[in-house]
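Q: Generate a structure from the sequence data that follows.
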Amino acid sequence: MTGPVRRVLVVDDDELLREVAKASLELVAGWSVSTAASGVEAHEKARVEHPDAIMLDVMMPGQDGPSTFAALRRDAATHDIPVIYLTAKNNTLGWTGEGLAGVIAKPFDAMRLSAQVSALLGWPD
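A: Model prediction:
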């Protein structure tokens, strides 16, 4: 592997999905992955860890993905971190915003996840 080790924060209220995404990104791409189970936890971790990207579930109890995204954008410590939505929703038209790099549909292909993330963020493979 060449280049820097990418650091990604995966946020989802589904523990199994977090673990599958973490294992996939670490084993296939060699990235460093941390996880969060809620929007509030994600914001706290993003402030401390300042990952290269955040993969953010749209539908979560409490603070949902769009609310978390808005909070990240308002915070000077996290406003520049690119965000990719993870969603099972079919209609994602109109989902835009400064720093929203794209959308990945769930369920995702674990073997292709790192390639999808890299393509959305313009990272070399």
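Q: switch to C-alpha atoms for all contacts and neighbour counts from now on
A: OK.
Q: does Ser34 belong to a helix or a strand, and which?
A: strand 32-36 (DSSP states H and E).
Q: I'd like to check what contacts that strand. Which residues are they?
A: Contacts with strand 32-36, where a contact means C-alpha atoms under 8 Å, 6 or more residues apart in numbering, come from 5-13, 18, 22, 25-26, 42, 45.
Q: The residues you listed in helices, which ones?
A: Among the contacts of strand 32-36, the members found in helices (DSSP state H) are Arg18, Lys22, Ala42, Lys45.
Q: can you pick the most crowded of those?
A: Neighbour counts for the ones in helices among the contacts of strand 32-36, by other C-alpha atoms under 10 Å, peak at Ala42, which reaches 25 neighbours.
Q: Identify the residue spatially nearest to that residue, adjacent ones excluded.
A: What sits nearest to Ala42 in space, not counting adjacent residues and going by C-alpha to C-alpha, 6 or more residues apart in numbering, is Ala36, at 5.2 Å.
Q: Please tell me how far the one you found sits from Trp123.
A: 23 Å (C-alpha to C-alpha, to the nearest Å).
Q: Here is the second sequence; please produce its structure so I can put it next to the first one:
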Amino acid sequence: MRALVIDDSRAMRRIVGGILGGLGYEVAQAGDGREALDVLGGGFVPDLATVDWNMPVMDGLQFVSAVRANPAWRSVTLMMVTTESEHGQIVRALAAGAHEYLIKPFTADALETKLSLLGLLPAGEPA
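A: Coordinates of the predicted model:
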């Protein structure tokens, strides 16, 4: 399985990417939504994209909308991983096409639980 970790924080990309890599994902990274679209356009179409909300150039909500507007990327599962915790923000992200929402800070177990709920926990991994 493939994952794209999108966050302007290099440390957060390393943390999320490490968790996903440990679960068996092939992981690519991007520092903002525009860079992530370039990764997708370059042929790396992941099963899962974790998306931060607050990023320069193109934020997470704009990225989610752009992905949902492209039929070639409709199969990508989008999970917001962000500090935005207001109910209205969660509703906006889900309405734009995100499948799941994880609020920072989080534990590896919380991420694995979300993956399990989405059916994206690689075989043999506990939830």
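Q: Post the TM-score for the overlay when you can.
A: Here the TM-score for the pair of chains, by TM-score structural alignment, normalised by the length of the first structure, is 0.83; 118 aligned residues with a C-alpha RMSD of 1.8 Å.
Q: burial count for the aligned partner of His43 of the first structure in the second structure?
A: Aligned by TM-score structural alignment, His43 of the first structure pairs with Leu37 of the second structure. Leu37 of the second structure: 17 surrounding residues under other C-alpha under 10 Å.
Q: got a list of what the spatially most central residue of the second structure touches?
A: Residue closest to the mean C-alpha point of the second structure, counted by C-alpha atoms, centre = their mean, is Thr50 at 1.0 Å. Counting by C-alpha under 8 Å, 6+ apart, Thr50 of the second structure makes contact with Ala3, Leu4, Val5, Ile6, Leu78, Met79, Met80, Val81.
Q: okay if I get the residues you listed as a markdown table plus neighbour count and distance to Val64 of the second structure?
A: Below are those laid out as a markdown table (neighbours: other C-alpha atoms under 10 Å; distance: C-alpha to C-alpha, whole Å):
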| residue | neighbour count | distance to Val64 of the second structure |
| --- | --- | --- |
| Ala3 | 25 | 15 |
| Leu4 | 28 | 13 |
| Val5 | 27 | 13 |
| Ile6 | 31 | 11 |
| Leu78 | 27 | 7 |
| Met79 | 25 | 9 |
| Met80 | 25 | 9 |
| Val81 | 25 | 12 |
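Q: Turn the residues you listed into TSV, columns for distance to Val57 of the second structure.
A: Shown next, in TSV, are the contacts of Thr50 of the second structure (distance: C-alpha to C-alpha, whole Å):
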residue	distance to Val57 of the second structure
Ala3	21
Leu4	17
Val5	16
Ile6	12
Leu78	19
Met79	19
Met80	17
Val81	18
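Q: Of those residues, which ones are shared with the first structure?
A: Contacts conserved in the first structure for these, using both residues aligned by TM-score structural alignment, their matches' C-alpha atoms under 8 Å: Ala3, Leu4, Val5, Ile6, Leu78, Met79, Met80, Val81.
Q: So which of these are in strands?
A: Among those, the ones falling in strands (DSSP state E) are Ala3, Leu4, Val5, Ile6, Leu78, Met79, Met80, Val81.
Q: Check the gap between the equivalent of the last one over in the first structure and Ala76 of the first structure for me.
A: Taking TM-score structural alignment as the criterion, the aligned counterpart of Val81 of the second structure in the first structure is Leu86. Distance of Leu86 of the first structure to Ala76 of the first structure, computed by C-alpha to C-alpha: 24 Å.
Q: Same question for Thr87 of the first structure.
A: Taken as C-alpha to C-alpha, the span from Thr87 of the first structure to Ala76 of the first structure is 26 Å.
Q: What's the match for Val103 of the first structure in the second structure?
A: By TM-score structural alignment, Val103 of the first structure lines up with Tyr101.
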